[in-house]
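**Q** predicted model and sequence follow; I will ask about them next.
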Amino acid sequence: METNHYQYITEQIEHYSSKPLREAIFFVIKNAIIEGIFLPGDRLTEDDIAQQFNCSRTPVREALRKLEQENLLQVKPGIGMVISNVDIELLHQELEIRKMLENYSIQKACEGITEEELKKLEWATDKLQQAINSNDRIAASRANIEFHRLLYSYSRNTFLQKTTDSLWLSFRISFLSARNEDVTMVDKSWYEERNNEHLQLIQAIRDKDVEKAIRVNTIHIQKNYDYYLDYIKRVSE
């Protein structure tokens, strides 16, 4: 395991210290995969992770098995456990499910969102704009995830929030593109247009205009997926 992997995991461990060990390991490794700390094809071993978490291999094995079930890890004969490549078919499936679940969350948010919660959405858009201004695509991806996770949380539906924990394949691609492309090539106008859609969505929710909110969000999700698919096409050529 490389030095930057150890550093990232060390920083994340404390954040999940209140969770059972197998869950903490699962979330720390999952975040590392989503944020591009671990890249497709990177090999993971139970011994390395157990050493980092200062634990036995049993909770590590349980966490890795769950990550494999979410298609983030795969076993390769003669190699072992490796980070999975991006599956385009899964990305298309995520697109359809995410539209339904996120638009449902928006509908529920329109029914009972508070001004404080609206402010949190606005703060997330501010973070995203700051990241755009500084050409920091890693920070931009984090701010974007924060915005959409807030939307799910405002559904007041615990089951939905747990279900959507596995719907971050598209955000993984966002982080990977940030890691693998020259940050000076960031298309600021494209990112600003997406952030403007966030602002339009916030206003529609504030106005309790469910139809407009769902229309804005559906377009927003589709444009993001078009971007991710274009990225996959370019890196595959």
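**A** Cool, the structure landed.
**Q** all contacts plus neighbour counts: C-alpha atoms, from now on.
**A** Fine.
**Q** tell me the buried residues in the strand or helix carrying Asn196?
**A** Using DSSP states H and E, Asn196 maps to helix 188-206. Residues of helix 188-206 classed as buried by neighbour count (16 or more other Cα atoms under 10 Å): 191-192, 194-195, 197-206.
**Q** so what's the gap between the helix or strand containing Asp226 and the chain middle?
**A** Element membership of Asp226, judged by DSSP H and E, is helix 210-236. Computed by Cα atoms, centre = their mean, to the nearest Å, the chain-centroid distance of helix 210-236 equals 14 Å.
**Q** packing partners for that helix?
**A** helix 88-112, helix 169-180, helix 188-206 (3 or more Cα pairs under 8 Å, 6 or more residues apart in numbering; DSSP states H and E).
**Q** off-centre distance for the longest one?
**A** Spelled out, it's helix 88-112. With Cα atoms, centre = their mean, you get 14 Å for helix 88-112.
**Q** adding another structure so you can compare the two:
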Amino acid sequence: MPIPATSGSLGRSLLRDDVYTRLRDAIVDGTFAPGENLKDGDLAEWLGVSRTPVREALLRLAESGLIVARPGRSTAVAELEEDAVRDARDVVAAMHALAARTAVPALSEEHLDRMRDANARFRAALAAEDAVAAVAADDDFHDVLVRASGNDALVAVLDRYSPVLRRAEVLRFVSLDRFTSLERHEQLIAVCAARDADAASALVFRTWHSLPVPGGGSGG
């Protein structure tokens, strides 16, 4: 797929994180297809920025496993590989379980309301079969516990390994089992409201570890 003709320029003051987020999301939602070559000049023109933040973003994307950088040759969108998804899934599931165990005892009603709101958006996205919106709402839902944990190291690990799973999630949410996550969300809200940290941790782990691996089925 070629670089889109328009993007809505993000401006010269665009932060590095914004460039990274735009490119990451374009890979996750399929704007840039697996195997597609990415040229920093084309990407810089698309985003309306210089090449420097684009090159820095590409390095981060390579670390996250979303692109394959070949020095002196080309940079391409990575294929969705079974081993990479399985490894990321195992790490992400463990981190979310830890976040739940840490956060649940101290959750406020505001935290629970944010989870309910995100789940309502998640339900609407599933009903509309909008996989990208479903992934975004799902991220917002689980991010409540992650941020409430107050563990910056945990957040950094998730930022490193979650992008690979986001690509797999887009496929998952348009499959026949897409409503399973909705049911688990509702269960998680209930155990969080009851301040049952052990149950929340176990449920979150099963939710993330059930993510199907391309070519290998689910592991949980």
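**A** That came through, no problem. From a predicted model like this one, the values you see are computed outputs, not experimental measurements.
**Q** contacts for the helix holding Asn196 of the first structure, please.
**A** With contact meaning Cα atoms under 8 Å, 6 or more residues apart in numbering, helix 188-206 of the first structure is reached by 106, 109-110, 113, 118, 121-122, 125, 128-129, 132-133, 135, 210, 212-213, 216-217, 220.
**Q** the residues you listed, buried ones only, as a PyMOL selection?
**A** Remark: buried members of those, expressed as a PyMOL selection using 16+ other Cα under 10 Å:
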select buried, resi 106+109+110+113+118+121+122+125+128+129+132+135+210+212+213+216+217+220
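**Q** tell me which residue of the second structure lines up with Glu122 of the first structure.
**A** Matched to the second structure by TM-score structural alignment, Glu122 of the first structure sits across from Arg116.
**Q** surely Val28 of the first structure touches Glu14?
**A** No - counting by Cα atoms under 8 Å, Val28 of the first structure stays clear of Glu14, with 9.9 Å between them.
**Q** who has more neighbours out of the two?
**A** More crowded of Val28 of the first structure and Glu14, by other Cα atoms under 10 Å: Val28, with 20 against 11.
**Q** map the more buried one onto the second structure.
**A** Looks like Val28 of the first structure aligns to Arg22 there (TM-score structural alignment).
**Q** so who does its match touch?
**A** No residues are in contact with Arg22 of the second structure under the rule Cα under 8 Å, 6+ apart.
**Q** what number of residues lie near Tyr161 of the second structure?
**A** 22.
**Q** what's the distance between the aligned partner of it in the first structure and Leu90 of the first structure?
**A** Aligned by TM-score structural alignment, Tyr161 of the second structure pairs with Leu167 of the first structure. Separation of Leu167 of the first structure from Leu90 of the first structure (Cα to Cα, to the nearest Å) stands at 10 Å.
**Q** likewise for Gln12 of the first structure?
**A** When Gln12 of the first structure is compared with Leu90 of the first structure (using Cα to Cα), they lie 27 Å apart.
**Q** now swap in Ile83 of the first structure and tell me
**A** 15 Å.
**Q** neighbour count for these two, which is higher?
**A** For Ile83 of the first structure and Leu90, the more surrounded residue by other Cα under 10 Å is Ile83, and the numbers stand at 20 against 13.
**Q** residue in the second structure matching the more buried one?
**A** Ile83 of the first structure maps onto Val77 in the second structure, by TM-score structural alignment.
**Q** quick check, its match in contact with Ile67.
**A** Yes - counting by Cα under 8 Å, Ile67 is a contact partner of Val77 of the second structure at 4.3 Å.
**Q** coming back round to it: now do whichever strand or helix holds the match of Glu122 of the first structure against helix 180-193, angle only.
**A** Applying DSSP H and E as the criterion places Arg116 of the second structure in helix 109-127. Calculated by axes from the mean of the first three to the mean of the last three Cα atoms, to 10 degrees, helix 109-127 of the second structure forms an angle of 170 degrees with helix 180-193.
**Q** helix 109-127 of the second structure vs the first structure, average distance?
**A** Its aligned residues in the first structure lie a mean 1.1 Å from helix 109-127 of the second structure after superposition (mean Cα distance after the TM-score superposition for the first structure).
**Q** still on that earlier bit, centre of the chain to the helix or strand hosting the match of Val28 of the first structure, how far?
**A** Per DSSP H and E, Arg22 of the second structure falls inside helix 16-28. With Cα atoms, centre = their mean as the basis, helix 16-28 of the second structure stands 11 Å off its chain's centre.
**Q** give me the most central residue, the second structure.
**A** Arg166 (3.9 Å; Cα atoms, centre = their mean).
**Q** ok, now which ones touch it?
**A** Taking Cα under 8 Å, 6+ apart, we find Arg166 of the second structure in contact with 28, 135.
**Q** how much space separates the closest residue to Trp168 of the first structure other than its chain neighbours from Met81 of the first structure?
**A** Once flanking residues are discounted, Trp168 of the first structure sits nearest to Ile34: 7.4 Å by Cα to Cα, 6 or more residues apart in numbering. Plainly put, Ile34 of the first structure is 17 Å away from Met81 of the first structure if you go by Cα to Cα.
**Q** and Lys212 of the first structure, what is it in contact with?
**A** Contacts for Lys212 of the first structure (Cα under 8 Å, 6+ apart) come out as 201, 204.
**Q** switch to 7 Å and redo it
**A** Taking Cα atoms under 7 Å, 6 or more residues apart in numbering, we find Lys212 of the first structure in contact with Ala204.
**Q** so what corresponds to it in the second structure?
**A** In the second structure, Lys212 of the first structure lands on Ala199 (TM-score structural alignment).
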